[in-house]
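**Student:** The sequence and its predicted three-dimensional model are supplied below.
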Amino acid sequence: MTQRPATASTLGTRDRVALVVLLTASFTLAVDFSILNVALPRIGREVGFALADLQWIATAFAVCAAGLTLLFGRCADLYGRRRQFLLGIALLGVASLVGGLADDPGLLLLARVAQGVATAAVTPAALSLLTTSFPEGPLRERALGLNGALMAAGFTTGAVLGGLLTDLVSWRWAFFVNVIVAVAVLAVGPRVLAETRAERRPRLDVPGAVTVTLALTAGVYGLTQAGERSWGDVRSWGALLFAAAMTLVFLATERAVAEPLVPLGVLRRRTTGWGNLAGVVAFATETSVVFLLTIYLQSVRGFTPLQAGLTFAVLGAGTVVGGLVAPRVIGRVGGKRAIVSGLLVQAAATAPLVLLGDAWAWLVVLLAATFVGGVANLVAIVGFMVTATSGLPDGEQGLATGLATMSQQVGITLGTPVMSAIVTASGAATTAQVMHGVSTALAVNAAICAAAAGLVAVAVPGGRVR
């Protein structure tokens, strides 16, 4: 059955329920990126991970989630978005059940790999179901705004929820929550989601799929190793060099094959190329601000992990507000100007954090700045989503949302190791050195936002993207 898009001004009951199903899935997947972070030490003790191996609980998930997302985005176009979404949710439920019951490291890592594969399958399928169900204009902008707000709030919620579940119940419930969500989505989804796929099904570009997956997987692995170890570690730069080589092979392959996985004409569209660059910056800068402020709160102010997580509830509220106001901003000024203004306000909100000190009054500044930064960041993110997916036919929406999802996950992965390198360059022997490193990284973070805003203002055509 072919999906009948909602009209430009109406949203029926079935459309509303379908939207809830898709948003619930997106929120749950965003939570999974951070829900286990605060529980890692306890997981290590109970399951038997060595301290040096704890990183693999996060790395195994991130590598698969980012490395396979472009491939699955195209598969959604070719073989059915609804089918891929539901199969991915089923895999997420099974993997989460296995992870929650795991009693040895190998089984837990296998579950995390499967969760990463499920995330790579579900995220672009859910996004492309949104973009093909709602026509370009206010309804799509509202849906993408809600999606962006819940995804961004999910990263913050994951840290808070992970701390609460670990302290009050068990870290295993960080897995079991996904099982409950998967059962609910599978019970309702088949009734309200209609199938959408390309009218013509070309052959899958296998060489392109293999090379881009290798490039993304190696790139994300190199970035995570840089964050865990150092940029000078052979596993970091070796993986990044391999990723660069595979990227060149992928581009050469796409020029040679008749039906490429990623038509280079799509990448040459300035709205797609520069829009996705803006997405990488938006996700990299805001998630790394959370990392930097976590260091400040715990290493300088002496907060517990749970106290630090609860502090970021204000940021989470800002992202929700940003997701709600973003469609109105885009409706007034267009996607390009939403990105530019969002990144500029985010830079302005980050700048005062450079001066953070140890007086309690600075916490008020931190809360106000993170709230404003959260609002602005979501305006930029929704602007990026609208810009990067506009002007393309429904048959390429899986590709477009796969690219957008890849930008999101690369940004999330990239920000922390880059900012961590800046912090550690200042030394960590004293509180003053840590604070200097955090301040320097926050200044760089704000500068990156401002520079990206300038590039988008110059490179993306027009004031409105429709």
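**Tutor:** That came through fine. Residues are numbered from 1 along each chain as shown.

**Student:** make it CA atoms for all contacts and neighbour counts henceforth
**Tutor:** Will do.

**Student:** my guess is A349 contacts L367, does it?
**Tutor:** No - at 10.5 Å, A349 does not count as touching L367 under the criterion of CA atoms under 8 Å.

**Student:** Can you pick out the residue with more neighbours from the two?
**Tutor:** Neighbour totals were compared for A349 and L367, and A349 leads with 21 against 16 (other CA atoms under 10 Å).

**Student:** list the buried ones in the host helix or strand of the more buried one?
**Tutor:** For A349, the element it lies in under DSSP states H and E is helix 313-350. Residues 313-331, 334-350 are the ones in helix 313-350 that count as buried (16 or more other CA atoms under 10 Å).

**Student:** Who are the packing partners of it?
**Tutor:** If you count contacts as 3 or more CA pairs under 8 Å, 6 or more residues apart in numbering; DSSP states H and E, helix 313-350 packs onto helix 138-168, helix 361-389, helix 431-459.

**Student:** Quick one: list the elements packing against the last one.
**Tutor:** Translated: helix 431-459. With contacts taken as 3+ CA pairs under 8 Å, 6+ apart, helix 431-459 sits against helix 270-295, helix 313-350, helix 397-425.

**Student:** Can you give me the buried ones in that helix?
**Tutor:** 433-453, 456-457.

**Student:** Pull the distance from it to the chain's centre.
**Tutor:** The chain centre lies 20 Å from the centre of helix 431-459; the measure is CA atoms, centre = their mean, to the nearest Å.

**Student:** so who does L214 touch?
**Tutor:** Applying CA atoms under 8 Å, 6 or more residues apart in numbering to L214 gives the contacts G67, A243, M246.

**Student:** isn't the second one right up against G219?
**Tutor:** Yes - assessed by CA under 8 Å, A243 is found in contact with G219 at 5.2 Å.

**Student:** neighbour count winner among those two?
**Tutor:** Applying other CA under 10 Å to A243 and G219 shows that G219 carries more neighbours, namely 29 against 24.

**Student:** residue contacts, the more buried one?
**Tutor:** A239, L240, F242, A243, A244.

**Student:** Now, these that are in helices?
**Tutor:** Taking DSSP state H, the ones among the contacts of G219 that sit in helices are A239, L240, F242, A243, A244.

**Student:** burial measure for the third one, as a count.
**Tutor:** I take that to be F242. 16.

**Student:** roughly how far apart are it and F134?
**Tutor:** Using CA to CA, to the nearest Å, one gets 39 Å for the distance from F242 to F134.

**Student:** gap between F27 and V183?
**Tutor:** In terms of CA to CA, F27 sits 15 Å off from V183.

**Student:** residue ranges of the helices in the stretch 1-150 of the chain, please?
**Tutor:** Ranges of helices in the stretch 1-150 of the chain, per DSSP state H, counting those that start in this stretch, are 13-32, 40-43, 55-67, 69-79, 81-101, 105-133, 138-168.

**Student:** Take those helices and lay them out in a markdown table including mean neighbour count and distance to T211.
**Tutor:** Shown next, in a markdown table, are the helices of the stretch 1-150 of the chain (neighbours: other CA atoms under 10 Å; distance: least, CA to CA, whole Å):
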| stretch | mean neighbour count | distance to T211 |
| --- | --- | --- |
| helix 13-32 | 20 | 26 |
| helix 40-43 | 18 | 32 |
| helix 55-67 | 24 | 11 |
| helix 69-79 | 27 | 10 |
| helix 81-101 | 23 | 22 |
| helix 105-133 | 26 | 17 |
| helix 138-168 | 24 | 29 |
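
**Student:** got another, please set it beside the one above:
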Amino acid sequence: MATSAPFLAMTNFSSPMVTLPQIARSLEAGPTGPVWILGSIALGLSSSLLVAGGLADDYGRRMVLVIGSGVLAASSVLAAASPGVVTFVLARLVQGGASAAMLAAGLGIVGHAFPTGAARVRATGRYGAMIGLGTMAGPLLSGLVATAVSWRAVYWLTAAAALALTVVSARALDESRAPAPRRPDLPGVVLLTLGLAALVAGVTEGRLGWSRPVVVWAF
């Protein structure tokens, strides 16, 4: 289950690469909407990864993995049912945070289960391979599903897979924590998130004019 988490997270991460035209057309995304559709999950993941790892070590890696996969399931439902681009982008932002929890907690579970030696090397190798496999499989699977059904079906399928991972992980995985808990750096997380969001907003909206007030304010 711990190595299934990075596969699912990265499959979902890369899935819009081939379905972007369908999504943008369906949601009437406008000139900058496609950039937000592609980049929003990366913003959510990058701003949450460090704090997700700390929370997993302090409060339980299984718990964080279960919560992350559950949130991924819920946010995938929101993405599938999105009436417009703003809702979809918000759903992808949440998916990014959920994916960060799954990636960090999954690696922590692997490290705890295989603390040293050749078994640890093999286990972390499988974990890394699942990241690459998921990144490669995402566009392929989403393209097939979107062609056969629709782009929304991709996210319904992701929701079902994430829900299954949530249930199985809660039942099958053992809980583990770091021996010495640390206090989460909440101000640092807020600063990192807002800084990244402002930078992405400035670069994205700057395509329509670098002197616009929203672009200057963001930078």
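**Tutor:** That came through, no problem. It should be emphasised that the depicted structure is a prediction, and the values quoted were computed from it without experimental measurement.

**Student:** Can you pull the TM-score for these?
**Tutor:** Once superposed, chain against chain, the TM-score is 0.86 (TM-score structural alignment, normalised by the length of the second structure); 217 aligned residues with a CA RMSD of 2.8 Å.

**Student:** about what we covered before: just give me the closest of the contacts of G219 of the first structure to V290 of the first structure.
**Tutor:** Closest to V290 of the first structure out of the contacts of G219 of the first structure is L240 (24.7 Å), distances taken as CA to CA.

**Student:** what's near enough to touch the closest one?
**Tutor:** Applying CA under 8 Å, 6+ apart, the residues contacting L240 of the first structure are A218, G219, G222, L223.

**Student:** change it to 10 Å
**Tutor:** Going by CA atoms under 10 Å, 6 or more residues apart in numbering, L240 of the first structure touches A215, L216, T217, A218, G219, V220, Y221, G222, L223, A226, V234, M246.

**Student:** and stretch 159-172 of the first structure, which stretch of the second structure?
**Tutor:** Mapping stretch 159-172 of the first structure onto the second structure (TM-score structural alignment) gives residues 139-152.

**Student:** rewinding a little: which neighbours do A349 and L367 of the first structure share?
**Tutor:** Common neighbours of A349 of the first structure and L367 (CA under 10 Å, 6+ apart) are G373.

**Student:** Now do the residue lying closest to F384 of the first structure once chain neighbours are set aside: how many residues are near it, please.
**Tutor:** Leaving aside its chain neighbours, F384 of the first structure sits nearest to G275 (5.3 Å; criterion: CA to CA, 6 or more residues apart in numbering). Neighbourhood size, G275 of the first structure [other CA under 10 Å]: 28.

**Student:** now the one 4 residues further on
**Tutor:** By the criterion of other CA under 10 Å, G279 of the first structure has 29 neighbours.

**Student:** and what of the one 10 residues further on?
**Tutor:** Applying other CA under 10 Å, we find 24 other residues in the vicinity of V289 of the first structure.

**Student:** That one reaches T440, doesn't it?
**Tutor:** No - with contacts counted by CA atoms under 10 Å, V289 of the first structure stays clear of T440, the gap being 11.9 Å.

**Student:** okay, and the common contacts of those two?
**Tutor:** M419.

**Student:** which residues in the first structure does stretch 103-122 of the second structure align to?
**Tutor:** Mapped onto the first structure using TM-score structural alignment, stretch 103-122 of the second structure spans residues 123-142.

**Student:** Look up how far G132 of the second structure lies from the counterpart of R112 of the first structure in the second structure.
**Tutor:** With TM-score structural alignment as the criterion, R112 of the first structure lines up with R92 in the second structure. Going from R92 of the second structure to G132 of the second structure by CA to CA gives 20 Å.

**Student:** cool, L191 of the second structure as well?
**Tutor:** 30 Å.

**Student:** With G33 of the second structure instead?
**Tutor:** When distance is defined by CA to CA, G33 of the second structure is 27 Å away from G132 of the second structure.

**Student:** again, but for A56 of the second structure
**Tutor:** A56 of the second structure is 23 Å from G132 of the second structure, by CA to CA.

**Student:** what does V214 of the second structure give?
**Tutor:** 37 Å.

**Student:** Measure how far stretch 159-175 of the second structure is from the centre of its chain, please.
**Tutor:** 16 Å.

**Student:** I figured A143 of the first structure hits A18, correct?
**Tutor:** No - contact status for A143 of the first structure versus A18: not in contact, 11.1 Å apart, counting by CA under 10 Å.

**Student:** okay, and the common contacts of these two?
**Tutor:** L130, S133.

**Student:** Identify the residue of the first structure aligned to P16 of the second structure.
**Tutor:** Per TM-score structural alignment, P16 of the second structure is aligned with L36.

**Student:** any idea how far its match is from T416 of the first structure?
**Tutor:** Counting by CA to CA, the gap from L36 of the first structure to T416 of the first structure is 16 Å.

**Student:** swap in I339 of the first structure?
**Tutor:** Taking CA to CA, one finds I339 of the first structure at 22 Å from T416 of the first structure.

**Student:** and what of A226 of the first structure?
**Tutor:** A226 of the first structure is 9 Å from T416 of the first structure, by CA to CA.

**Student:** Spell out which residues sit in contact with the aligned residue in the second structure for T24 of the first structure, please.
**Tutor:** Taking TM-score structural alignment, T24 of the first structure has S4 as its aligned residue in the second structure. Counting by CA under 10 Å, 6+ apart, S4 of the second structure makes contact with M102, L103, G106, R126, Y127, M130, I131, G134, L165, S169.

**Student:** W217 of the second structure: neighbour count?
**Tutor:** The burial count for W217 of the second structure: 11, using other CA under 10 Å.

**Student:** what number of residues lie near the closest residue to it other than its chain neighbours?
**Tutor:** Nearest residue to W217 of the second structure in three dimensions, chain neighbours excluded: G202, at 8.0 Å (CA to CA, 6+ apart). Applying other CA under 10 Å, we find 20 residues neighbouring G202 of the second structure.

**Student:** Helix or strand: which one has G202 of the second structure?
**Tutor:** Going by DSSP H and E, G202 of the second structure is in helix 186-205.

**Student:** Quick check: nearest residue in space to L45 of the second structure, chain neighbours excluded?
**Tutor:** G96 is the one closest to L45 of the second structure (CA to CA, 6+ apart), at 4.1 Å.

**Student:** residues touching the one you found, list them.
**Tutor:** Neighbour list for G96 of the second structure: 9, 12-13, 39-49, 68, 72, 75, 90, 102 [criterion: CA under 10 Å, 6+ apart].
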